[in-house]
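> structure here, sequence nowhere to be found:
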């Protein structure tokens, strides 16, 4: 692996973790939202990642090695309901349906994503310093 491909790997990891942080922020923003039907309730979202590895002699992958965001999926966990007959969004039986976001899980995801992002930044900085020191040897 060349030093330049390290930048591609770390950069794709940073982009993936940025997507993860954005979905965590969206989930936390909608954690307390309610709806009148289970179908309309906000569902927790999670990004799907895939490792991309270019094989020798292969031109199938343009970005080389790294992480690719395949998309964002919605949780299929049950939607909790609460009895709130005074709520304007309550259905005919007096129930509202809240999101299935678990704020504790989302905070753990946020800490993990920010640490992964920070690690990728450190990899890029270490690689840049290594390249700079290699160039200084030629002086």
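That came through fine. Values in this document were obtained by computation on a predicted structure and should not be read as measured data. Residues are numbered from 1 along each chain as shown.

> hey, let's count contacts and neighbours off CA atoms from now on
OK.

> three-state assignment of the residue nearest the centre of the chain?
Note on the chain: the residue nearest the mean C-alpha position is residue 20, at 1.3 Å, using Cα atoms, centre = their mean. With DSSP: H, G, I helix; E, B strand; the rest coil as the basis, residue 20 sits in helix.

> try residue 72
Under three-state DSSP, residue 72 comes out as strand.

> and the strands in the protein?
For the chain, strands defined by DSSP state E occupy the ranges 34-35, 45-52, 66-74, 81-83, 95-98.

> now tabulate these in TSV and tack on mean neighbour count and distance to residue 2.
Converted to TSV, those look like this (neighbours: other Cα atoms under 10 Å; distance: least, Cα to Cα, whole Å):
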stretch	mean neighbour count	distance to residue 2
strand 34-35	20	51
strand 45-52	16	16
strand 66-74	15	13
strand 81-83	15	54
strand 95-98	23	50
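
> how far away from the center of its chain is the longest helix along the chain?
The helix that spans the most residues within the chain, counting by DSSP state H, is helix 103-137. Relative to the chain's own centre, helix 103-137 is displaced by 16 Å; criterion: Cα atoms, centre = their mean, to the nearest Å.

> from what I can see residue 12 touches residue 68, true?
Yes - look at residue 12 against residue 68 with Cα atoms under 8 Å: they come within range, at 7.0 Å.

> which residues touch the closest residue to residue 50 other than its chain neighbours?
Nearest non-adjacent residue to residue 50, counting by Cα to Cα, 6 or more residues apart in numbering: residue 68, 5.2 Å away. Counting by Cα atoms under 8 Å, 6 or more residues apart in numbering, residue 68 touches 12, 16, 49-52.

> one more to weigh against that first structure:
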């Protein structure tokens, strides 16, 4: 595998995790949003990944990752009895987003670590390329 192939694979992983972090940030920011343009509370969003063919042959034919879709959660909303809330129904029940901030923080940590792992791959590839140039220069 060549250095450019390694960098291509790592960059797809970094791009995918960057989008995932953006979705997690949106989920956390909207965890109390009871009214959206579409109507009703905010629905949690998550990225669905799949392998991507970067044009390599052989064993690496399906190297890399891409975002296949952004999935909107269909889990039921959380409900609270708040009769004075402007978005309460006739019974005084308010529907809140199906976002668990603790779960989102765990997902954020996981996405950040995956991003950092891809950065480590890029750094290792850079070190290998630098070492190869040093070997060529010596001889």
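That came through, no problem. Just so you know, these numbers come straight off a predicted model, no measurement behind them.

> TM-score of the superposition?
After superposition, the two chains reach a TM-score of 0.87 (TM-score structural alignment, normalised by the length of structure 1), with 132 aligned residues with a Cα RMSD of 2.0 Å.

> returning to that earlier point: please tell me how far the residue nearest to residue 50 of structure 1 sits from residue 108 of structure 1.
Separation of residue 68 of structure 1 from residue 108 of structure 1 (Cα to Cα, to the nearest Å): 22 Å.

> with residue 10 of structure 1 instead?
Separation of residue 10 of structure 1 from residue 108 of structure 1 (Cα to Cα) stands at 22 Å.

> now residue 12 of structure 1
Residue 12 of structure 1 sits 22 Å away from residue 108 of structure 1 when distances are taken as Cα to Cα.

> neighbour-wise, which of these two wins?
Shown here are residue 12 of structure 1 and residue 108; by other Cα atoms under 10 Å, residue 12 has more neighbours (21 against 12).

> show me the contacts for the more buried one.
Applying Cα under 8 Å, 6+ apart, the residues near residue 12 of structure 1 are 66-68.

> circling back: of all the strands of structure 1, which lies closest to residue 26 of structure 1?
Residue 26 of structure 1 lies closest to strand 45-52 among those, at 8.2 Å (Cα to Cα).

> let me know whether residue 70 of structure 2 touches residue 45 as I believe.
Yes - if you go by Cα under 8 Å, residue 70 of structure 2 and residue 45 touch, sitting 6.6 Å apart.

> residue 13 of structure 2 - nearest residue in space that isn't next to it in sequence?
According to Cα to Cα, 6+ apart, the nearest residue to residue 13 of structure 2 is residue 65 (5.8 Å).

> and the aligned partner of the one you found in structure 1, what does it touch?
Under the alignment (TM-score structural alignment), residue 65 of structure 2 pairs with residue 67 in structure 1. Contacts of residue 67 of structure 1 were listed using Cα under 8 Å, 6+ apart, and they are 9, 12-13, 16, 49-52.

> if I pick residue 85 of structure 1, what's in contact with it?
93-95.

> tally of neighbours for the residue mapped onto residue 106 of structure 1 from structure 2?
Aligning on TM-score structural alignment places residue 106 of structure 1 opposite residue 104 in structure 2. Counted by other Cα under 10 Å, the residues lying close to residue 104 of structure 2 total 19.

> and what of residue 115 of structure 1?
Around residue 115 of structure 1 there are 13 residues (other Cα under 10 Å).

> any idea what it aligns with in structure 2?
In structure 2, residue 115 of structure 1 lands on residue 113 (TM-score structural alignment).

> in the longest helix of structure 1, what's buried?
Buried residues in helix 103-137 of structure 1, counting neighbours by 16 or more other Cα atoms under 10 Å, are found at 103, 106, 109-110, 113-114, 116-117, 120-121, 123-124, 127-128.
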